[in-house]
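>>> Coordinates for the following, if possible.
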Amino acid sequence: MTDDRRKPTLRERLRPYRARIRSNVPRGLRIVVGVLLILGGFLGFLPVLGFWMIPLGVMVAALDVELYRRWRRRKTRRR
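Next up, the predicted model:
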């Protein structure tokens, strides 16, 4: 017998956090935090900072980039 339950993807697991960030944090602050995370990621060789900060910063900053949002809408409509 096969189990029909599938493991949720990373995107599905992050969806509630993205919605919460988008609704509770002002737009300008999200962009600043995203840029600071990206810049901190370049200092990833330091103990507290890490290279993981670069993709996280891109994700946070991309929440407000209109071109990215349009591209995502088109991509999800095709499915």
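>>> can we go C-alpha only for contacts and neighbour counts from here?
OK.
>>> what's the neighbour count on Ala62?
Using other CA atoms under 10 Å, Ala62 has 16 neighbouring residues.
>>> Would you check how far apart it and Thr9 are?
When distance is defined by CA to CA, to the nearest Å, Ala62 is 19 Å away from Thr9.
>>> check contacts around the most centrally placed residue in the chain.
Nearest residue to the geometric centre of the chain (CA atoms, centre = their mean): Met59, 2.9 Å. By CA atoms under 8 Å, 6 or more residues apart in numbering, the contact set of Met59 is Gly34.
>>> same deal with Gly44?
Contact analysis of Gly44 by CA under 8 Å, 6+ apart lists 50-52.
>>> run this one through as well so I can compare:
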Amino acid sequence: MTQTHESNDKPKPRFGIDPRTGKLMLGSFGMRLPQSRGLRIGIGIALIIFGCLGFLPILGFWMVPLGLLVLSNDLPAVRRWRRRLAVWWARRRQQRQGQTRRDS
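Just a heads-up that it's a prediction; the model follows:
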């Protein structure tokens, strides 16, 4: 038996915006974003501003990276920062996995 595999099937991103569904993906958690570009930018800016008030109850510093992630969908400069971070993180993980395999 031969299994057919379509070349269009790409794995879902673990971190970022899934271009097929328009969802914000954080691991296995996905959240729909509004279709309005202005509303997405407003949400991203609001998350960053309220994240800077993380010392207050309910608000938290976790909102800053989430706001940047939302903004990376629409702003090329933020998208480049996110991509650089993702590449750096992947290289770091590869190096660490290589070190642990050599140590074993």
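>>> against structure 2, where does the helix or strand containing the residue nearest to the centre of structure 1 fall?
Assigned by DSSP states H and E, Met59 of structure 1 belongs to helix 53-62. Taken onto structure 2 by TM-score structural alignment, helix 53-62 of structure 1 occupies residues 63-72 there.
>>> tell me which residues in the matching stretch are buried?
63-64, 66-72 (16 or more other CA atoms under 10 Å).
>>> Same list (the contacts of Gly44 of structure 1) but as TSV, adding distance to Leu39 of structure 1.
Listed next are the contacts of Gly44 of structure 1 as TSV, based on distance: CA to CA, whole Å:
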residue	distance to Leu39 of structure 1
Gly50	10
Phe51	10
Trp52	11
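>>> In TSV, list the residues you listed along with distance to Arg20 of structure 1 and neighbour count.
Output for these, formatted as TSV (distance: CA to CA, whole Å; neighbours: other CA atoms under 10 Å):
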residue	distance to Arg20 of structure 1	neighbour count
Gly50	24	15
Phe51	24	17
Trp52	21	14
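>>> which one of those residues sits closest to Gly41 of structure 1?
The nearest member of those to Gly41 of structure 1, counting by CA to CA, is Phe51 at 4.6 Å.
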